[in-house]
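Participant: I need the structure of the sequence given here:
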Amino acid sequence: EGLTWDWESFPDYLNALAKRRYTMDIGAHIPHAALRAFVMGDAGGDHTAVPSQGEIDRMEALTFEALEAGALGFSTSRTYVHRSRDGANIGTLSASAAELLGITAALKRAGKGVVQLISDAYLTADDDFAQAELELIRQVARTTGRKLSFTVQQTDDAPDRWRHIFGEIEAMTAEGLDVRAQVAPRPIGVILTFASTTNPFFITPTYRDCARDASTEQRLVRLADPAVKAKILAEHAHIHPPGMAAVIVQGFNRMFRMSDPVDYEPVESASLAAEAARAGREPADYAYDVLLEEGGHRLIYMPLINYARGNLDDVFGMMSGAHTLYGLSDGGAHCGTICDGSFPTTTIGLWSKGSKSGLKTPLEALVHGYTQRNAAHVGWNDRGVVKPGYLADLNVISLDELQLSPPKIVQDLPAGGTRLLQTARGYRWTVKSGAVTFEGGQWTGETPGQLLRGAQG
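Facilitator: The predicted structure is shown next:
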């Protein structure tokens, strides 16, 4: 309900964005999933459907049109984690080399743009599958001749896959390809609560019945009923979903109360499983009661990805790689489950001071990673350094005070939609193109930002 729907083509979409003003500059990739659906119709949403050569040619032409209109590049998703509202895999999951190379030929033809993607190469224990995905990435970078970045994270099933991927990236760069790993500065954290989207009991039939066609407060009242609790716990004992969902539903040793400031490197002895053991209670029963705290608004932090060994040592290894970009904020996606738009604050506040293992990175290197290095990758060469002739985009930070408060649940989206909103302490001023946009963390009303079309400077 928040969309204006005054656009159809990608150039139209950019024109709609350009009518607005922002507190920062923004850019957009042309997304493969929407492109596929536009050209192929309903079949485009089915990842087993193979486009004809004519459809591939049409997608290439539309990508070229988008680049000419100002798209930063082309993005695609090859992960089973990304699904439609009804749980189906999205259409781009298993796109063939012919499809990907056919579409991205537009970047070579245009002589501009970057490729950005996510692949399941990082999460699989299957060496052959991982190698096939990495070879496809190599082919795309080689045939387009353009810069490419892709997500690299750590999962419990393949905790050292990232090292293998980094080795392959080294080989690609030695070949002359500009390929980067997009990495995160902390775990990808799921926020579990009865007051929002996800919690350990959210796939039980009784919980779903409580949530169906009910307001948040109505749901919380029902969940506090001892009889409802007993039914949900009985159902939960028999639910064993596959993959990452299993961790969300049963991983009580990875669930932690959110503190203020938030601890993004929690130890297992502080988990709900450990608390339950000390209280002599079953973890699920104990966790249910914890989630009822604060009137049902208690937040539980679960480091789902990038925390296979219970610390941030491997995250530091990824961040320290020679060919990396900082990213993966999910600042707008999964907004009732994940609140990781605060990644830059963690990067500056945690890694400049050091992790619990004593690992740290110079402040200047961290700032560079979020400013000039990322900007240069997408062709924005007019920013990211304090120098005459460059944009006056600055943050004035009290580093000793830099901390993150726990997220809050707010219902300020169109039609009353729920999201998690997190604030930070320690930012004195934020300046965009010379205008103060935030002071003491509060918006000043200034909107000097705009849509940027393609490369700058």
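Participant: drop to CA atoms for contacts and neighbour counts, all remaining ones
Facilitator: Noted.
Participant: which SS state does residue 409 fall under?
Facilitator: strand (DSSP: H, G, I helix; E, B strand; the rest coil).
Participant: Give me the neighbour count for it.
Facilitator: 18 (other Cα atoms under 10 Å).
Participant: Touching, it and residue 420? I think so.
Facilitator: Yes - taking contacts as Cα atoms under 8 Å, residue 409 lies within contact range of residue 420: 4.8 Å.
Participant: anything in contact with each of the two?
Facilitator: Between them, residue 409 and residue 420 share no contacting residue under Cα atoms under 8 Å, 6 or more residues apart in numbering.
Participant: how close does residue 188 get to residue 334?
Facilitator: Residue 188 sits 12 Å away from residue 334, taking Cα to Cα, to the nearest Å as the criterion.
Participant: what about those two, which has more around it?
Facilitator: In this view residue 188 and residue 334 are compared by other Cα under 10 Å, and residue 188 has more residues nearby, 23 against 14.
Participant: this one as well, want them side by side:
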Amino acid sequence: MAVDLVIRGGSVIDGTGSLAFTADIAVEGDRIVEIGKVDSKGKREIDADGQIVTPGFVDIHTHLDAQLAWDPIASPSCWHGVTSVVLGNCGVTFAPVSKDGATVLAEMMESVEDIPAESILNGLSWNWSSYGEYLEEVAALPKGVNTGGMVGHCAVRLAAMGERSLDETPATPDDIEKMVPMVKEAMDSGALGFSTSRTFLHRVPDGRCVPGTYAASEELLAFAEVMAQHKGTVFEAAPKLGGKDSREEIKMYGDISRLAGCPVTFGLTQVDIAPQLHLQILDYVEEENSLGANIHPQTTSKHIGVLLGLSARTPFDRAEGWAEMVDLPLEEKIVRISNTETREKLIKAAKERLETLPLDWSKFYALPDNPVRHDFKPEESIAAKADKRGVSIPEQWIDEALELEGKRLFILPVLNQQMEAAAEMLTKPYVTLGLADAGAHTKQIMDASQPTFFLTHWVREKEMFSLEEGIRRMTSDTADLFGIQNRGRLNQGSFADINIIDFEGMSLEYPEIVNDFPGGAGRFIQKSTGYTKTIVNGEVFMQDGEHTGALKGKMLRN
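Facilitator: Modelled structure (predicted):
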């Protein structure tokens, strides 16, 4: 009897970390029904000989909360083997929302995550008030990837406390009594967890820290009590780290984890200004985990770097002459910069701007294009190349910016500046691969391509991780952390989320700006090569980087 799909002869990497093996995979409907030598014929058959066959990747840290409404394929994640995404990170969500509260939430998302508020307001229906109603809205959207979400502390606090939610004073018992039912409603409706922001870096447009930044532990522990009734949920945080705060912060996460019986995850990166901080935090995490907590810091596999260039923002946009070019088409920028007289004026203005611009140009690099690399050498910096040529920083920057028909990009690593330190963190079994930020920082960074970078750089080139371990890091590890059932592994009965990959042919394409958000807002995207097919719930979703038209993504609920 024929089955719907048979994938033949691929090297199966099942997501558990077990050694690869050659096998066929049979799919009926949205489930895998057989792995091994499949005698049944398939209504569709795919020859995977010479390729690896893996579970679809599970990205636990995205901000696609709005984008899915107008971009059902969830780009750029779809170009990097991702089949399941988690929304609602860092405490910033669009529900619960009070009457007339949409603008405040949209502007907060723009301020924190650099997603244009105008696009959010115009792209969403806002036909909800509770988080459960928001999840139903997402469930009804046609989408190519499986989607789950956490309820955000910022929205909960704002809905319960209004303007007082931004105060530095603790919430009152009455305030907490109003918030707890909102969190319970979200969990009852299938939220994967609860998220909060405690970092002083996250601020609303007027400069104040987002709601929840100053929340006392009593408030967060009240939410943990709710989560204790919903096993499989997760507590996520943008943490308050540094100085004397670090130990108390991690201890509080330990208390939350033990009370709720749930994992706690938070972003952790190496930073040059405090090179030992991440190691200190890991020590604190190990101490809490030894006391019964279940804490999983998450980090990236490469540096997080700001992208700049003529097609996006430049370091000199506030300088005379440069400011007037910000909104010009790229072609017109090139014409102006290429004009000798205009060029000299722009160089002069940029030099004056440098006097008040605190950038370390020895850590500022032109992003290579063939291949795209992130393992920079000191001699590749803008400062080093300018010094070698005997020209000014602005001259060097302009000369390189005009390459690739003006589409050359520059990167300034700001977190995980020492990529080896990030990779070393990932060797620890309790540290999770995350922080890819798909959908966020739209004209600042491009980290949603993380799966492709991790596999090509750390697995294939550096051999720091085996292929089997690398795949596990992005599949069963992330799915299990967020309680996502029957995904992240290839086994009989699991959902048929599958990648077929030409591993040796895998590569990153160059990032580019596209203006495809509502209202024409721009964003960075980055495609890849090597993903022959990405299958979601039994249907081929992406084929050689192109959407097939299938939109079979489902909701992920606790």
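Participant: picking up where we left off before, now for residue 188 and residue 334 of structure 1: what residues contact both?
Facilitator: Taking Cα under 8 Å, 6+ apart as the contact rule, residue 188 of structure 1 and residue 334 have no neighbour in common.
Participant: Surely residue 420 of structure 2 is in a strand?
Facilitator: No - with three-state DSSP as the criterion, residue 420 of structure 2 is helix rather than part of a strand.
Participant: Tell me the residue in structure 1 aligned with it.
Facilitator: Using TM-score structural alignment, the equivalent of residue 420 of structure 2 in structure 1 is residue 313.
Participant: any residues touching stretch 538-557 of structure 2, and which ones?
Facilitator: Contact partners of stretch 538-557 of structure 2, identified using Cα under 8 Å, 6+ apart, comprise 5, 27-31, 72-73, 78-79, 83, 138-139, 142-149, 189-192, 484, 495-497, 527-537.
Participant: Which of those are buried, as a PyMOL select command?
Facilitator: Buried residues within those, by 16 or more other Cα atoms under 10 Å, are selected in PyMOL with:
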select buried, resi 5+27+28+30+31+72+73+78+79+83+138+139+142+143+144+145+146+147+148+149+189+190+191+192+484+495+496+497+527+528+529+530+531+532+533+534+535+536+537
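Participant: what's the longest strand in structure 2?
Facilitator: strand 3-12 (DSSP state E).
Participant: what range in structure 1 does that strand sit on?
Facilitator: So strand 3-12 of structure 2 is aligned with nothing, judged by TM-score structural alignment.
Participant: Roughly how far does residue 450 of structure 1 sit from residue 104 of structure 1?
Facilitator: Plainly put, residue 450 of structure 1 is 27 Å away from residue 104 of structure 1 if you go by Cα to Cα.
Participant: Tell me which of these two has more neighbours.
Facilitator: Neighbour count, other Cα under 10 Å: between residue 450 of structure 1 and residue 104, residue 104 has more, with 27 against 17.
Participant: That one maps to what in structure 2?
Facilitator: For residue 104 of structure 1, the residue aligned by TM-score structural alignment is residue 224.
Participant: you'd agree that match is up against residue 256?
Facilitator: Yes - counting by Cα under 8 Å, residue 224 of structure 2 touches residue 256, with 5.8 Å between them.
Participant: measure the alignment partner in structure 1 of residue 382 of structure 2 to residue 301 of structure 1 for me?
Facilitator: In structure 1, the residue paired with residue 382 of structure 2 is residue 272, using TM-score structural alignment. Distance from residue 272 of structure 1 to residue 301 of structure 1, counting by Cα to Cα: 10 Å.
Participant: Mutual contacts of the two, please.
Facilitator: Common neighbours of residue 272 of structure 1 and residue 301 (criterion: Cα under 8 Å, 6+ apart): 255, 256, 257.
Participant: Pull the number of nearby residues for the counterpart of the second one in structure 2.
Facilitator: The one in question is residue 256 of structure 1. Matched to structure 2 by TM-score structural alignment, residue 256 of structure 1 sits across from residue 366. When neighbours are defined as other Cα under 10 Å, residue 366 of structure 2 has 21 of them.
Participant: Check residue 359 of structure 2 too.
Facilitator: 12.
Participant: same check, this time on residue 325 of structure 2
Facilitator: 16.
Participant: Over to residue 280 of structure 1?
Facilitator: By the criterion of other Cα under 10 Å, residue 280 of structure 1 has 10 neighbours.
Participant: That one and residue 267 of structure 1: what is the separation?
Facilitator: Taken as Cα to Cα, the span from residue 280 of structure 1 to residue 267 of structure 1 is 20 Å.
Participant: That's all I had, so thanks and see you.
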